[in-house]
Structures are given as C-alpha cells and as structure tokens.
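*Asks:* Based on what follows, work out the 3D shape:
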Amino acid sequence: MNIVECNIPGPLIIEPRVFGDERGFFLETWNAAAFAAAGLDLTFVQDNHSRSQKGVLRGMHFQNPGAQGKLVRVVRGAVFDAVVDLRRSSPTFGQWAGVTLSAENKRMFWVPEGFAHGFLTLEDDTDFLYKCTAPYAPQHEASLAWDDPAVGIEWPLAGLDIKLSAKDATGVPLADVKAFA
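*Replies:* Got it, this is the predicted structure:
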C-alpha cells in the first residue's frame, strides 16, 4: 500500500494495492501487520456502514471524551471526506484536510483521534464504511459546524442541494468546540 501524508500531520490517505483483471479486482482493506509496519498499530472495536444520497453532508462529528480514530472508505459512489484538527496543543489546530474517496479510486482515509470528521456525498446511493478505534458514545458526541468560516473547508458544493440532519445543522463554531488537549 501507498501512504500519502496530508497538509496537516495525522490524517493519512491510504492507497491499497489493487489486483485486477477482466474478472474484477481484489484488494486488502485491513491487515493488522501491514498497517502496523506502516506505523498504524491500531485496534478496531466497531465497524459502521452508511448509505446516503447525493448532496447529503454528514459531520463534522467527534466524541470528547471517547475520541474515535476512523479508517474510512467508499465501496459504492463517491464522497468528499474532510477532517479538522481539534487538538488545542497542535500547531495545526482548526486546520482541515480533505480527500475524494470513491468506489473507483479505492482510497482509504485514516482519521486520527482528536479530529472532527465529515463527508459530502457526490453520487446517489453512496456506501461509506468505517472502522472505529472506540465505540460510539452518543452522550459524548458533538458536531463542529460544517460551514464555519473560521475553519473554511472548501466543500465541492457546486450543483449540489445540501441535505443535513437536524443535529448537523446545529453544529457549533470552532470557538465553542470542546477541543482536545
């Protein structure tokens, strides 16, 4: 696999080796030894799967306490995936990184603990999978405002009718986030 660093330290784009021919393809999406050898010695406790229509924006979610690291990928459709550094002691606090993930490019994205995470679906019936290092804890879940100008995520919004959940529509600005140490 190929690991690509982002513009801020922590999140990583992972490009797995894909073996394909006229029959289809094969790729390894998780191998504990291979990931550990690449510096990602992780233990996952929960797998999640969501399906969304084009224009659905989910995020920017995080849990504090109970931070989750997430290994995310798309198996059908496409998303623009984004993270925001919420580690107050980090020199990149409040900065964001983003990547397009799709069934076609087969990329994965590592979202470390201490980051808010969200995605915008770019195609109908997009299936988004993610492995988590900590269980979902709704009592500790929070949302950073997806459109906070202090963060300035450059979402590819052209031609999309954005659909938000009630929870995501009430995300708080970076200045009001309960940040990590």
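*Asks:* CA atoms for contacts and neighbours, from now on please.
*Replies:* OK.
*Asks:* Now do the longest helix anywhere in the chain: everything it contacts.
*Replies:* Ranked by residue count and defined by DSSP state H, the top helix of the chain is helix 32-37. Helix 32-37 is contacted by residues 41-42 when judged by Cα atoms under 8 Å, 6 or more residues apart in numbering.
*Asks:* this one as well, want them side by side:
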Amino acid sequence: MNVEPTALPEVLRITPRVFYDDRGRFQELWNHERYAQAGLPVCFVQDNLSWSRPGVLRGLHFQNPAAQGKLVMVLSGAIFDVAVDVRIGSPTYGQWVGEHLSSENSLQLFIPQGFAHGFAVLGDQPALVAYKCTHPYRPDCERALVWNDADLAIAWPDEVVEPILNPKDRAASTLRQLERSPGALPQYDASPVRQVRSA
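*Replies:* Model (predicted):
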C-alpha cells in the first residue's frame, strides 16, 4: 500500500493494494502489521458503519476530550471526505483538506486526533462508509462544527448546496463560536509528527 500526506501533513491518504482477477477484486481493509510498519496507529478500539442517502452530509464532528483518530473508507458509493484542524495553537489551525473517497478508487483517509471530520455523499447512490476509531464514542464529549462555516470556506463539490442534515449538525457552531466556549476545542501537542512510509 502507499501512504502519503495530504495538504495537511498529519492527515494521510492511503492507497491499498487491490488484486484483480476474473472473479473480481480483493483487498485488505486494515492489517495491524502493515499499518504499523507504515507508521500508522494500530490502536483502534471501535469500528463504525454508516449508510447515507444521496444528498446527505454528516459532520463536522470531533470529540474533546476523548479525541478520536479515524481511518475512513468507503465500501459502496462515493463521498467527499473533509478534515479540519481544530487544535488551538496548531500551525494549521482552521485549515481543511478534502478527498474524494469511493468504492471504486478504494482510497482511505487517516484523520488524527484533534481534527473535525465530516463527509457529503456524492452522486445518486447511497454511500456505505466504514471507519475505525482510536477512542470509543463519548456522547458527553461530542462537538460539532458547522459544515458551511464562512471562515473555513470549505470547497465542497458543486452538488453540495442544500445537503440533508440532522438537527444537531444544522445547529452546529462556527469555529469562532467554539473558540469562545471554554474547553470546546483541543490544544495542539507539538510532539514530533510520526514518520510514514509505504508498506
């Protein structure tokens, strides 16, 4: 597999090896040893699976405390997957990166702790999205950043105009509002960034 940094270096784009033959194709979704060799976290404790209709947007979500790192992959359909650095003091605070993930391209995105995450379903088919988490879901720690925060200026695909949102995401806060809420945002840890390599 190939592991490479995105425009936000701590967010990683992963291209797994896919094997094709007359029957179809085969790939590993996650392999403890291979991901460890590539410098990726292997301490996942929870697997989530979401099925979303066309036009749905989920996010942008993060936990503080009990921050979650996530390994995101699409089993069916296509999404535009977004990560936003919400760590106060980070050199990339308030910056975002987006990737097109689909069952066709098999790409995965690793989103570290301290980043808000969300995605929009693309096309006219539902999306089945799986993601592994480094910390269990804690509803008491869940935070939401509004998807269309003008200061973030996320360049969602043109088809994402009036997405289907749940009430909590529709009422989510802007980053500036979260800054004014004590304890809402995580602090940046300046520990050395892990070294990643293809495996």
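*Asks:* mean shift between the longest helix of structure 1 and structure 2?
*Replies:* Comparing helix 32-37 of structure 1 with its match in structure 2 after superposition yields a mean distance of 1.1 Å (mean Cα distance after the TM-score superposition for structure 1).
*Asks:* hey, where'd the helices end up in structure 2?
*Replies:* 32-37, 167-170, 175-179.
*Asks:* what about the second one, distance to the chain center?
*Replies:* Translated: helix 167-170 of structure 2. Mean-position distance between helix 167-170 of structure 2 and its chain equals 18 Å (Cα atoms, centre = their mean, to the nearest Å).
*Asks:* which residues in structure 1 does it align to?
*Replies:* Per TM-score structural alignment, the counterpart of helix 167-170 of structure 2 in structure 1 is residues 166-169.
*Asks:* Same question for that stretch: list its buried residues.
*Replies:* When burial is assessed from 16 or more other Cα atoms under 10 Å, stretch 166-169 of structure 1 yields the following buried residues: 168-169.
*Asks:* Same question for stretch 27-45 of structure 1.
*Replies:* By neighbour count, and taking 16+ other Cα under 10 Å as the criterion, the buried residues in stretch 27-45 of structure 1 are 29, 44.
*Asks:* now the helices of structure 2 as CSV including distance to Val56 of structure 2?
*Replies:* Shown next, in CSV, are the helices of structure 2 (distance: least, Cα to Cα, whole Å):
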stretch, distance to Val56 of structure 2
helix 32-37, 31
helix 167-170, 11
helix 175-179, 22
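*Asks:* so which of those comes closest to Val86 of structure 2?
*Replies:* When the helices of structure 2 are ranked by distance to Val86 of structure 2, counting by Cα to Cα, first place goes to helix 175-179 at 7.9 Å.
*Asks:* hey, where'd the strands end up in structure 2?
*Replies:* Counting by DSSP state E, the segments of structure 2 that form strands are 2-5, 12-15, 18-21, 24-27, 46-52, 57-63, 70-76, 78-85, 96-102, 108-111, 115-121, 127-133, 142-144.
*Asks:* post-alignment, the third one versus structure 1, mean distance?
*Replies:* Strand 18-21 of structure 2 differs from its equivalent in structure 1 by a mean of 0.7 Å after superposition (mean Cα distance after the TM-score superposition for structure 1).
*Asks:* Relative to Pro16 of structure 2, how far out is the closest residue in space to Pro41 of structure 2 that isn't next to it in sequence?
*Replies:* Across the structure, with Cα to Cα, 6 or more residues apart in numbering as the measure, the residue nearest Pro41 of structure 2 apart from its sequence neighbours is Tyr35 (7.1 Å). Taking Cα to Cα, to the nearest Å as the criterion, Tyr35 of structure 2 is separated from Pro16 of structure 2 by 10 Å.
*Asks:* before we move on, what about Leu185 of structure 2?
*Replies:* Summarising the geometry, the distance separating Leu185 of structure 2 from Pro16 of structure 2, computed by Cα to Cα, is 33 Å.
*Asks:* Quick check: most distant residue from the centroid of structure 2.
*Replies:* In structure 2, counting by Cα atoms, centre = their mean, Asp22 sits farthest out from the average C-alpha position, at 33.1 Å.
*Asks:* Structure 1: which residue goes with that residue?
*Replies:* Match for Asp22 of structure 2 (TM-score structural alignment): Glu22.
*Asks:* got a list of what the residue most central in space within structure 2 touches?
*Replies:* If you average the C-alpha coordinates of structure 2 and look for the closest C-alpha using Cα atoms, centre = their mean, you land on His117, 4.4 Å from that point. Under the criterion of Cα under 8 Å, 6+ apart, the neighbours of His117 of structure 2 are 59-62, 81-84, 111.
*Asks:* With His49 of structure 1 instead?
*Replies:* When contacts are counted by Cα under 8 Å, 6+ apart, His49 of structure 1 touches 127-130.
*Asks:* of all the residues you listed, which comes closest to Ala67 of structure 1?
*Replies:* For the contacts of His49 of structure 1, the closest approach to Ala67 of structure 1 (Cα to Cα) belongs to Tyr130, at 14.5 Å.
*Asks:* OK, contacts around the residue lying closest to the closest one once chain neighbours are set aside?
*Replies:* Nearest non-adjacent residue to Tyr130 of structure 1, counting by Cα to Cα, 6+ apart: Val72, 4.2 Å away. Residues counted as contacts of Val72 of structure 1 (Cα under 8 Å, 6+ apart) are 108-111, 128-131.
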